[in-house]
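Peer 1: Pasting the sequence and the predicted coordinates here, then a few questions.
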Amino acid sequence: MTEDATDWFHPNPQIQTLRLEHGATCFVIDDVLREPERLRDWAIAQREAFKPVDFNAYPGIYLLPPNALAHAFHAFFLQHMRPHFDARRVLEMQSRLAMVTRPPEQLRPFQWLCHSDQVGVPTAYSIQASVLYLFEDEELGGTSFYAPSRTRQEISDLYHDASNLPATEFTRKRGIPPSYMNGSNAYFTRIGQAPARWNRMIFYDGNILHSGDIHDPRRLSSDPANGRLTFNGFFTCRRHTT
């Protein structure tokens, strides 16, 4: 495996702009990998190496990618995607293969809500996030984006309760049952949706509230051959000066 970006990614990606409400955007690239089967086959061969996520709220398992892919992905972002964001210099890049696997009854209340990747990041920095869908069953779900429909204080109180209350008490107080978020509710409005498609990659500002569309949790699997396998990336960048 080489570290040349074009060994993994198409050298001339067709970048489409998905307009979200409130002026936000998501960038969509279809057929982004030259040989997507190559990466999925590698993940299948490494299925026993996936580990439960224990460093953030992702409800599933993960595996670090081959070093060559990580380097190629970094180069791809610098060449093709960084100009679309308020991103002057990359300070940190993370990437991993991942699969959502937990049934709703095993989720914590904060996993029932949409989330932002910008939490705790200094305002001088921006975060860009990406998802590459590596499954052919589109019913496993893409990604939806959200905006608060309540005041900032109400939303802050909601997340506080989601992080501190037991599940049954959170449901009683907030009226939200154990579930993956699918569409608008009393607190958030869906402002756009990127459907899943084999070998489709999306990029978006990590400050936008978002959530995976898990329509039917019974279809989730820990097997990369038929589960909701994705390749996820995160870039922490210094913003442009004004």
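Peer 2: Done, it's in. Numbers count the residues shown, from 1 in each chain.
Peer 1: all contacts plus neighbour counts: C-alpha atoms, from now on.
Peer 2: Noted.
Peer 1: For the protein, which helix extends over the most residues?
Peer 2: What stands out as the longest helix in the chain, according to DSSP state H, is helix 152-164.
Peer 1: contacting residues around that one?
Peer 2: Helix 152-164 has contacts (Cα atoms under 8 Å, 6 or more residues apart in numbering) with R108, P109, F110, P148, F170, R174, Y187.
Peer 1: likewise stretch 220-232?
Peer 2: Under Cα under 8 Å, 6+ apart, the answer for stretch 220-232 is 40-41, 43-44, 47, 61, 95-103, 129-135, 140, 219.
Peer 1: and what of stretch 171-178?
Peer 2: With Cα under 8 Å, 6+ apart as the test, stretch 171-178 has contacts from P104, E105, L107, P109, W112, L158, A167, F170.
Peer 1: Any quick ChimeraX command for the buried ones out of those?
Peer 2: Those of those that count as buried under 16 or more other Cα atoms under 10 Å are selected in ChimeraX with:
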select :104,107,109,112,158,167,170
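Peer 1: In helices only, show me the contacts of stretch 171-178.
Peer 2: Those of those lying in helices (DSSP H): L158, A167, F170.
Peer 1: residue contacts, the nearest residue to D7 once chain neighbours are set aside?
Peer 2: Leaving aside its sequence neighbours, D7 sits nearest to R34 (Cα to Cα, 6 or more residues apart in numbering; 7.5 Å). Counting by Cα under 8 Å, 6+ apart, R34 touches D7, W8, F9, H10.
Peer 1: With respect to N207, which of those residues is nearest?
Peer 2: F9 (25.9 Å; Cα to Cα).
Peer 1: Grab the nearest non-local neighbour of the closest one.
Peer 2: Per Cα to Cα, 6+ apart, closest to F9 is L33, 4.4 Å.
Peer 1: what's the distance between the one you found and D54?
Peer 2: From L33 across to D54, the span is 29 Å (Cα to Cα, to the nearest Å).
Peer 1: What is the longest strand of this protein by residue count?
Peer 2: Longest strand in the chain by number of residues (criterion: DSSP state E): strand 89-100.
Peer 1: after that strand, next one along is what?
Peer 2: strand 125-133 (DSSP states H and E).
Peer 1: this is the other structure I want to compare:
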Amino acid sequence: MQPLQLNPNRKTTVIPVQEESAHLLVVDNLLVNPEEIVLFARNTAYMQPAINDGTAYPGIRDRVPTAYEKMMQALVSDLALVSDDQTLSIHRCMLSMVTTPPDQLASTQKIPHIDSIDPYEFASVHYLFDADYGGTNIYRHKQSQKVCIDEAGFGIFQSSLEDVRANPDEFSGYIGDSNRLFECVHHIEAKFNRLVIYKGNMLHSPCIKPNFGFSDDVTKGRLSVASFFRID
């Protein structure tokens, strides 16, 4: 993969999450050359089967080259997310495609999830597809009114998972907008070469539209790069 070039004309939008003292960052027109990632996915990547990466991601994945990590380091620095006395650690950047049909989902994949309970962990999704395949939803747990889940509140997630397992007919696929347990409070529309950054302990889920085909063809599928990093 050739070096990835940040677009000097990219646009950053800050979206407050009023339910929490947090916000989302949306960066449009992120790269000058996003096609480099698509070419890597098409010609070089060896996509691993769902859950082989040790996560509950409902699809296939492969790690992207270090060129992407270097780009993320430059982006986070440019966004001034890291102060002089803080350290940025990029954990991993994963080429990702949702390929698991609704009737094959595990219980953990039917509700919003978090990537970590650590408030210093962050995640991003770089969309390499357009709005037709949906974007990302941020959720609030209705009973507790929480959007961000910390160690003290992790029981919320566990009790919700038990409810899903006990009611398979009610919770039968991807969550969509809302259900009895969770309410969608923010929707980030997908757009080619758009990236969204959010806290890793924020309840979120891919927005999968009803007519989505779950293709594993990178030229037709829901291709993205998910990155995970820590600032402390």
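Peer 2: Here it is on my side, so go on. Since this is a predicted model, take the numbers as computed values, not measurements.
Peer 1: coming back round to it: filter the contacts of stretch 220-232 of the first structure down to the buried ones, PyMOL style.
Peer 2: Only the buried entries of these go into this PyMOL selection, using 16+ other Cα under 10 Å:
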select buried, resi 40+43+44+47+61+95+96+97+98+99+100+101+102+103+129+130+131+132+133+134+135+140
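Peer 1: quick one, which of L33 and D54 of the first structure is more surrounded?
Peer 2: Set L33 of the first structure next to D54 and count neighbours by other Cα atoms under 10 Å: L33 wins out with 22 against 11.
Peer 1: Trace that one over to the second structure, please.
Peer 2: Counting by TM-score structural alignment, L33 of the first structure corresponds to L31 in the second structure.
Peer 1: if I look at its match, how far off is D103 of the second structure?
Peer 2: From L31 of the second structure to D103 of the second structure the distance is 36 Å (Cα to Cα).
Peer 1: Tell me which residue is most central in the second structure.
Peer 2: Nearest to the mean C-alpha position of the second structure, by Cα atoms, centre = their mean, lies V125 at 4.5 Å.
Peer 1: residues in contact with that residue?
Peer 2: L195, V196, I197, S224, V225, A226, S227 are the contacts of V125 of the second structure under Cα under 8 Å, 6+ apart.
Peer 1: What lines up with F192 of the second structure in the first structure?
Peer 2: With TM-score structural alignment as the criterion, F192 of the second structure matches W198.
Peer 1: What is the neighbour count of its match?
Peer 2: Neighbours around W198 of the first structure, by other Cα under 10 Å: 17.
Peer 1: In contact with it, which residues are there?
Peer 2: Per Cα under 8 Å, 6+ apart, neighbours of W198 of the first structure: D31, Y133, L134, F135, E136, E138.
Peer 1: Could you single out the nearest of the residues you listed to A75 of the first structure?
Peer 2: D31 (17.4 Å).
Peer 1: Quick check, the closest one in contact with R200.
Peer 2: Yes: at 5.8 Å, D31 of the first structure counts as touching R200 under the criterion of Cα atoms under 8 Å.
Peer 1: neighbour-wise, which of the two wins?
Peer 2: Regarding D31 of the first structure and R200, a neighbour count based on other Cα under 10 Å identifies R200 as having more, with 22 against 17.
Peer 1: Please name the nearest non-neighbouring residue to that one.
Peer 2: In space, R200 of the first structure is closest to D30, 4.3 Å off (Cα to Cα, 6+ apart).
Peer 1: Please enumerate the strands of the second structure.
Peer 2: According to DSSP E, the strands that the second structure contains are 11-17, 22-28, 59-63, 88-98, 121-127, 136-141, 182-188, 194-199, 204-206, 223-231.
Peer 1: counterpart of the shortest one in the first structure, which residues?
Peer 2: The counterpart of strand 204-206 of the second structure in the first structure, using TM-score structural alignment, spans residues 210-212.
Peer 1: And for the first one?
Peer 2: With TM-score structural alignment applied, strand 11-17 of the second structure matches the range 14-20 in the first structure.
Peer 1: Now the matching stretch: buried residues?
Peer 2: I15, L18, L20.
Peer 1: And for stretch 64-83 of the first structure?
Peer 2: For stretch 64-83 of the first structure, the neighbour count (16+ other Cα under 10 Å) marks 64-65, 69-77, 81-82 as buried.
Peer 1: what does stretch 179-193 of the first structure give?
Peer 2: Burial within stretch 179-193 of the first structure, assessed by neighbour count using 16+ other Cα under 10 Å, is assigned to 179-184, 187-193.
Peer 1: now swap in stretch 16-33 of the second structure and tell me
Peer 2: Buried residues in stretch 16-33 of the second structure (16+ other Cα under 10 Å): L24, L25, V26, V27, D28, N29, L30, L31, N33.
Peer 1: same thing with stretch 45-58 of the first structure?
Peer 2: Those would be R47, F50, V53, Y58, for stretch 45-58 of the first structure by 16+ other Cα under 10 Å.
Peer 1: Stretch 218-235 of the first structure too?
Peer 2: Neighbour counts over stretch 218-235 of the first structure (16+ other Cα under 10 Å) mark 220-235 as buried.
Peer 1: repeat for stretch 205-221 of the first structure
Peer 2: Applying 16+ other Cα under 10 Å to stretch 205-221 of the first structure flags 205-215, 217, 220-221 as buried.
Peer 1: ditto for stretch 161-171 of the second structure
Peer 2: Buried residues in stretch 161-171 of the second structure (16+ other Cα under 10 Å): L161, V164, R165, F171.
Peer 1: And for stretch 151-160 of the first structure?
Peer 2: Quick answer for stretch 151-160 of the first structure (16+ other Cα under 10 Å): L158.
Peer 1: now do stretch 130-142 of the second structure
Peer 2: Buried residues in stretch 130-142 of the second structure (16+ other Cα under 10 Å): D130, Y133, G134, G135, T136, N137, I138, Y139, R140, H141.
Peer 1: ok, now stretch 111-131 of the first structure?
Peer 2: Per 16+ other Cα under 10 Å, stretch 111-131 of the first structure contains these buried residues: 111-115, 117-118, 125-131.
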